[in-house]
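>>> following is a predicted model, sequence given first.
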Amino acid sequence: MPNRPRFFTPAQVAAHNTAADLWVSFLGKVCDLTPLMKQHEGDVLLLPIMEFAGKDISSWFDPETRDVLTFVHPLTDCVSYYTPRGRFVHIPPAGPRSDWASDIEPAWWKDRRYEVCSEETLAEILERYLPYNSHACSYTWKHNGASLDMSKTLSQNDVPDDDVKLQKLRLDCDLFTPAILLHFNDDLTEG
């Protein structure tokens, strides 16, 4: 089984510091923005991101909203994104423009597809559980009545992570954990 890290050190993130392999960290997560760099290749809005390749950009974000920092513009009295290093990809321009696609959803900092995942497969979770139950391999794992593929992660098995929805509703995420049912099989494993 692959040995995935549970966290990434600043040095590990710093190793990914080119346009062809670009990671950033912010607010406790690590994102691989290499696909974003390829998608917007040559766009000047990539410059602030490239300047911070392999670095932490938490100072760009509000820890409570997990969105880019904002301020009230002194001339327009409108709420605007605060980007002292310059506007970057998915940040709208200051005023109305006909060349700006406003239907970008979600912005890269909210898109979980860019997160560097270290999620374990169910088989790796089972392996950690074996010291506590030597017959752990004798169970079929199910969620919503469907058997789970042990070679896949919870996300890949469509077991939802509803933390964002629960946080918006101001509910304690620990009280609403998705249930995985273990069904005992008659054949006991030897071990």
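Yep, that arrived. None of the values given here were measured: they were computed from a predicted structure.
>>> from here on, just use CA atoms for contacts and neighbour counts.
Will do.
>>> tell me the buried residues in the longest helix along the chain?
In terms of residue count, the longest helix belonging to the chain (DSSP state H) is helix 122-129. Applying a neighbour-count criterion of 16 or more other CA atoms under 10 Å, one finds 122-124, 126 buried in helix 122-129.
>>> check stretch 21-39 too.
22-26, 30-34, 37.
>>> take this one as well and set it beside the first:
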Amino acid sequence: MIYTKQEWYTPAEVAVHNRASDCWVSLNGKVFDLTPWLVEQFKVCKCTKTCSCAVKNWFCGDDCVEYCPCFKRGYAYCDAKRLAMTILAYAGKDISHWFKGDEWVRYLHPVTGLSTPYQIHGHGPRQPVVPSTMWRPLQKPWWLDEGLVVGKATAKTRPIRIINTLTGATVTLEVCSEETIFQIMMRYLPHNSHMLSYSWRYLGRGLCLTKSLADNGVPDERDRLSAVALPENMHIPALLIYYNDDLTEDPHRDDCFCHDLACMLNESQKCGPIKQ
């Protein structure tokens, strides 16, 4: 067994990363970890802040507004922090609707008639929408930084049951439709750390570990069930794992772990056509 890095992520897995210290978003089929980017954005403005409280105490009231000298001087240096707060508000969500391809969605400004990026929370109070010396070039857009990509966002999830015929234990997992059987095995690993001694089968036939569930002939019948007004979870396909009764032991995860996707492909395994 070769332990590999996760490639595909479900919306539920992205949604749990919704804090400033752990911020993920999905965009155009990619999953970004924006935590280091947020740290840098919050450091952009280093000026001393002042608040709107009339009486300066050790605590501020609920209606306190924090002022930045940058805006008073007419500079837009704090726009980066404002963009970071906008991203943080959508942490754990999909923001593909903000973009068209690799660029922000744009609109024609009603006054200037110029093509202007459409920001869902609006521009900053000093952000110009016309040619101005206050414009700052975007040197390295975060949405084009491959170093922030942690994986791919699935187009569709599907449930699958895994039944251990030795113990009778059943585990239902939400997996990505693009994942191979080997990648599904990685999801099942916390429930059975001795999978090297099991054979995976569906309806009595062996499964090709380098192919997806659909390619292995495991159907997703939720659409058919919904078409006849039946619950989607009325029937979930089941993969049966059979103990091989051998003495092999899985290597420790720290001793055999690879981040390369090629490690998931077992070149010695020959998978023939799947019989329907």
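Done, it's in. Computed from a prediction, not measured in an experiment: that's the story for all the values here.
>>> overlay them and tell me the TM-score.
Overlay of the two chains. TM-score (TM-score structural alignment, normalised by the length of structure 1): 0.57; 126 aligned residues with a CA RMSD of 2.7 Å.
>>> dump the buried residues of helix 122-129 of structure 1 to a markdown table, plus distance to residue 146 of structure 1.
Output for the buried residues of helix 122-129 of structure 1, formatted as a markdown table (distance: CA to CA, whole Å):
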| residue | distance to residue 146 of structure 1 |
| --- | --- |
| 122 | 14 |
| 123 | 17 |
| 124 | 19 |
| 126 | 18 |
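>>> could you work out the end-to-end span of stretch 20-29 of structure 2 for me?
Distance between the two ends of stretch 20-29 of structure 2: 22 Å, counting by CA to CA, to the nearest Å.
>>> still on that earlier bit, what's the closest of the buried residues of stretch 21-39 of structure 1 to residue 46 of structure 1?
Closest approach between the buried residues of stretch 21-39 of structure 1 and residue 46 of structure 1, by CA to CA: residue 37, at 7.1 Å.
>>> thinking that closest one is in contact with residue 46, fair?
Yes - Residue 37 of structure 1 lies in contact with residue 46 (CA atoms under 8 Å); the separation is 7.1 Å.
>>> the buried residues of stretch 21-39 of structure 1 in strands, which ones?
22-26, 30-32 (DSSP state E).
>>> for structure 1, which segments are assigned as helices?
10-14, 34-39, 47-51, 122-129, 163-168.
>>> quick check: closest non-adjacent residue to residue 28 of structure 2.
residue 96 (5.4 Å; CA to CA, 6 or more residues apart in numbering).
>>> which residues does residue 61 of structure 1 contact?
26-27, 67-69 (CA atoms under 8 Å, 6 or more residues apart in numbering).
>>> which of the residues you listed are conserved in structure 2?
Among the contacts of residue 61 of structure 1, the contacts conserved in structure 2 (both residues aligned by TM-score structural alignment, their matches' CA atoms under 8 Å) are 67-69.
>>> and the residues you listed, which is closest to residue 146 of structure 1?
The closest of those to residue 146 of structure 1 turns out to be residue 67 (CA to CA; 35.7 Å).
>>> burial of the counterpart of the closest one in structure 2, as a residue count?
Counting by TM-score structural alignment, residue 67 of structure 1 corresponds to residue 103 in structure 2. Here the count is done by other CA atoms under 10 Å, and residue 103 of structure 2 has 12 residues near it.
>>> next one: residue 103 of structure 2 from residue 97 of structure 2, what distance?
Residue 103 of structure 2 is 11 Å from residue 97 of structure 2, by CA to CA.
>>> same deal with residue 86 of structure 2?
From residue 86 of structure 2 to residue 97 of structure 2 the distance is 14 Å (CA to CA).
>>> who's more crowded, the two?
More crowded of residue 86 of structure 2 and residue 97, by other CA under 10 Å: residue 86, with 15 against 12.
>>> so what's the more buried one up against?
residue 121.
>>> residue 28 of structure 2 maps to what in structure 1?
Looks like residue 28 of structure 2 aligns to residue 27 there (TM-score structural alignment).
>>> that match against residue 58, yeah?
Yes - Residue 27 of structure 1 sits in contact with residue 58 when judged by CA under 8 Å, with a separation of 5.4 Å.
>>> ok, back up a step: just the ones in strands among the buried residues of stretch 21-39 of structure 1 now: which is nearest residue 42 of structure 1?
The nearest member of those to residue 42 of structure 1, counting by CA to CA, is residue 22 at 15.0 Å.
>>> measure that closest one to residue 49 of structure 1 for me?
Between residue 22 of structure 1 and residue 49 of structure 1 the computed distance is 9 Å (CA to CA).
>>> cool, residue 142 of structure 1 as well?
Distance of residue 142 of structure 1 to residue 49 of structure 1, given as CA to CA: 42 Å.
>>> neighbour count winner among these two?
Neighbour tally, residue 142 of structure 1 and residue 49, criterion other CA under 10 Å: the higher count belongs to residue 49, 22 against 17.
>>> many thanks, we can stop here.
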